[in-house]
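J.: pasting the sequence and the predicted coordinates here, then a few questions.
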Amino acid sequence: MTAAERAARFAALHEGGCFALPNAWDAGSARVLAASGAVALATTSAGIAWSLGRRDYAVSLAESLDNARVLIAATDLPVSADLEDGFGPAPEDCAATVRAAAQAGLAGCTIEDTTRDAASPIHGFDDAVARIRAAAVAARALPHPFVLTARAENFLFGRPDLDDTIRRLVAFAEAGADCLYAPALPDMAAIRAVVSAVAPKPVNVLLGPRAGLVPLADLAAAGVRRVSAGGLIARAAYLHAMELGAAMVAGDLPRLATVPPGAALNAAMRG
């Protein structure tokens, strides 16, 4: 399947209904998630960093795109990349990142309104909108669809201001973003408010409300079109490895007997 075909397929997934978008971090995880029935995949910046033995937000654009190429080669599914803050503060940085993402074969990407500055972690409103506008112009200049997702990060950075979050998402939609995303919304009422504010454009939700996760069907009923996992699946894999490693070192070898055989994993792999 060509990059253009994957991109068209990914764009079509946003036109109706609600789909799960699990986040992979290497070829093996991509194939396992594809075998689980995923219709598309996303990358996870946290998962990439952990796979390199680093903390989150310690990956370059080149490394992110190299990882994306691995995922693209591993399956026939469309892949969207978590490209953090667009890898630069200026609008042109975001535009260049979108062009590089498309050249790598990605079907879409997300760009956050974060700054990488702990003292002032969120871009000012006008700057944030200008960055998404430039990214959208770059996306629309491509010869095939490219789903640009704009993220408002207030709730992840200690700014639980729903009104400002919605204001940003509405402005991002008006600036040309194809999909809107505010991670860590507190409850279903907030999710419904976001969906209503940016309609008819699709909304991505990170797993569900922080008040407690709900079935995918409940999010679909609220108008959500896409549900991603962020770094959760990668986190689960690494934390489970930590638990089993600690049990082994402590001498609790029977604990390792709880792990299923590798037949299902082998079936999901190639070669």
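T.: Done, it's in.
J.: going forward, measure contacts between C-alpha atoms and count neighbours the same way
T.: Fine.
J.: can you give me the strands for this structure?
T.: Secondary structure of the chain by DSSP state E: the strands cover 19-21, 23-24, 41-43, 79-82, 108-112, 147-151, 179-181, 203-206, 226-228.
J.: right, and these - which one's nearest Ala3?
T.: Ala3 lies closest to strand 79-82 among the strands of the chain, at 9.6 Å (C-alpha to C-alpha).
J.: buried set for stretch 105-122?
T.: Across stretch 105-122, burial judged by 16 or more other C-alpha atoms under 10 Å covers 105-116, 121-122.
J.: can you check stretch 213-223 too?
T.: Buried residues in stretch 213-223, counted by 16+ other C-alpha under 10 Å: 216, 219-220, 222-223.
J.: now stretch 71-86
T.: 71-72, 74-86.
J.: isn't Ala234 right up against Trp25?
T.: Yes - the criterion here is C-alpha atoms under 8 Å, and Ala234 meets it with Trp25 at 7.1 Å.
J.: which residues do those two both contact?
T.: Common contact partners of Ala234 and Trp25 (C-alpha atoms under 8 Å, 6 or more residues apart in numbering): Gly47.
J.: adding another structure so you can compare the two:
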Amino acid sequence: MSAADFRDLHHGRAPEDPLVLPGPWDAVSARVFADAGFPALATPSAAVAASLGYEDGGTPADEMFAAVARIVRSVDVPVSADVEAGYGLPAGELVARVLETGAVGINLEDSDPGEALVEPLRQADRLAEIRAEAGDALFVNARVDTFLLGVSDPGAAAIERARLYVAAGADCVYPIGAPMDALPRLRREITGPINAVASPGAPGAPALGRLGVTRVTFGPGLLLHTLDALREWSTRLRG
């Protein structure tokens, strides 16, 4: 499937049927999700980092791109790649490196490695450069970190940034960490698809969809659940 096919998966969905994108961290987890029938996958950088022995945010760019390429090669469904804040690469090089992996989409954060928000107009300019370089070959998911970093009125700040990012060419916005009660306002004020993360104890995908979410991802949550199962089995084996 192409980026256009992946883009189409985000549109025309019923409210109770958001696009659910599991997050593989390696080739074997990707095959499990694809074999389960999911139409596409989205790598989580934190889970890939853990699988490679790094802290979240500490994966060298070459290793992240290599991991994404292994995931893409292992499945026959489209894969979107979490490229964090872009590793300091110019837009053209970033787009070229992602396309070399075979991924059809990217997730790009708007906070720098020091966890400070990038000025919104500067981030919008970067997204516009990425769109110009990629054309329609990449689906761009623009992460909005206002809820993560404790800014005043994070909802209003997220809406301001989301509008700029969509105008710059983002296909979807991802106000990560937005509480459930903020989602209806975000849906009313933002044009285009909205990504939300599902977590233990949170409403399931249909409930998130009814609150205005278009697509659901999991961050490193699926890896963490897998590790819990491994710990349980390790305890049994030791017992």
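T.: Looks like it came in fine. All of these numbers come straight from a predicted model, not from anything done at the bench.
J.: could you get me the TM-score between them?
T.: In this superposition the chains share a TM-score of 0.90, using TM-score structural alignment, normalised by the length of the second structure; 234 aligned residues with a C-alpha RMSD of 2.0 Å.
J.: follow-up on the earlier one: can I get the buried residues of stretch 105-122 of the first structure in TSV with distance to Asp56 of the first structure?
T.: Shown next, in TSV, are those (distance: C-alpha to C-alpha, whole Å):
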residue	distance to Asp56 of the first structure
Gly105	24
Leu106	21
Ala107	23
Gly108	21
Cys109	18
Thr110	16
Ile111	16
Glu112	15
Asp113	17
Thr114	14
Thr115	15
Arg116	12
Pro121	15
Ile122	17
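J.: out of the residues you listed, who's nearest Phe10 of the first structure?
T.: The shortest gap between Phe10 of the first structure and any of these belongs to Ala107, at 6.4 Å (C-alpha to C-alpha).
J.: what sits against the closest one?
T.: Listed by C-alpha under 8 Å, 6+ apart, the contact set of Ala107 of the first structure reads 3-4, 6-8, 10-11, 78-80, 145-147.
J.: please pick the buried ones from those residues.
T.: Buried members of these, scored by 16+ other C-alpha under 10 Å, are 3-4, 6-8, 10-11, 78-80, 145-147.
J.: dump those to TSV, plus distance to Thr97 of the first structure.
T.: Listed next are these as TSV, based on distance: C-alpha to C-alpha, whole Å:
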residue	distance to Thr97 of the first structure
Ala3	17
Ala4	18
Arg6	19
Ala7	17
Ala8	20
Phe10	19
Ala11	19
Pro78	18
Val79	15
Ser80	13
Pro145	16
Phe146	13
Val147	13
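J.: in the first structure, what range does stretch 212-219 of the second structure match?
T.: Aligned using TM-score structural alignment, stretch 212-219 of the second structure spans residues 223-230 in the first structure.
J.: go on, stretch 118-131 of the second structure?
T.: Under TM-score structural alignment, stretch 118-131 of the second structure corresponds to residues 123-136 of the first structure.
J.: buried stuff in the matching stretch?
T.: Using 16+ other C-alpha under 10 Å as the test for burial, stretch 123-136 of the first structure gives 123, 128-136.
J.: then stretch 158-171 of the second structure?
T.: Buried-residue list, stretch 158-171 of the second structure, by 16+ other C-alpha under 10 Å: 158-159, 161-166, 168-171.
J.: Serialize these to CSV and add fields for distance to Leu94 of the second structure.
T.: Below are those laid out as CSV (distance: C-alpha to C-alpha, whole Å):
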residue, distance to Leu94 of the second structure
Ala158, 25
Ile159, 26
Arg161, 22
Ala162, 21
Arg163, 23
Leu164, 21
Tyr165, 18
Val166, 19
Ala168, 17
Gly169, 16
Ala170, 15
Asp171, 17
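J.: tell me which of those is nearest to Ala36 of the second structure?
T.: Ala36 of the second structure has its nearest neighbour among these in Asp171, at 26.2 Å by C-alpha to C-alpha.
J.: how about the closest one, what's its partner in the first structure?
T.: Counting by TM-score structural alignment, Asp171 of the second structure corresponds to Asp178 in the first structure.
J.: surely its match touches Pro145?
T.: No - contact criterion C-alpha under 8 Å: Asp178 of the first structure and Pro145 do not qualify, at 10.2 Å.
J.: what's the match for Asp26 of the second structure in the first structure?
T.: Applying TM-score structural alignment, one finds that Asp26 of the second structure aligns to Asp26 in the first structure.
J.: do you know how far that match is from Gly47 of the first structure?
T.: According to C-alpha to C-alpha, to the nearest Å, Asp26 of the first structure stands 9 Å off from Gly47 of the first structure.
J.: more neighbours: these two, which one.
T.: A count of neighbours by other C-alpha atoms under 10 Å puts Gly47 above the other of Asp26 of the first structure and Gly47, at 25 against 20.
J.: what segments of the first structure are helices?
T.: 3-13, 27-35, 45-51, 61-74, 91-103, 125-140, 162-174, 188-198, 216-221, 232-249, 263-268 (DSSP state H).
J.: could I get those helices as TSV with distance to Val205 of the first structure?
T.: Conversion of the helices of the first structure to TSV gives the following (distance: least, C-alpha to C-alpha, whole Å):
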stretch	distance to Val205 of the first structure
helix 3-13	15
helix 27-35	19
helix 45-51	17
helix 61-74	21
helix 91-103	21
helix 125-140	19
helix 162-174	13
helix 188-198	8
helix 216-221	8
helix 232-249	13
helix 263-268	27
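J.: ok, which of these comes nearest Ala182 of the first structure?
T.: For Ala182 of the first structure, the closest of those is helix 162-174, at 7.3 Å, according to C-alpha to C-alpha.
J.: about what we covered before: does the match of Asp26 of the second structure really touch Arg69, like I thought?
T.: No - using C-alpha under 8 Å as the test, Asp26 of the first structure is too far from Arg69 to be in contact (9.8 Å).
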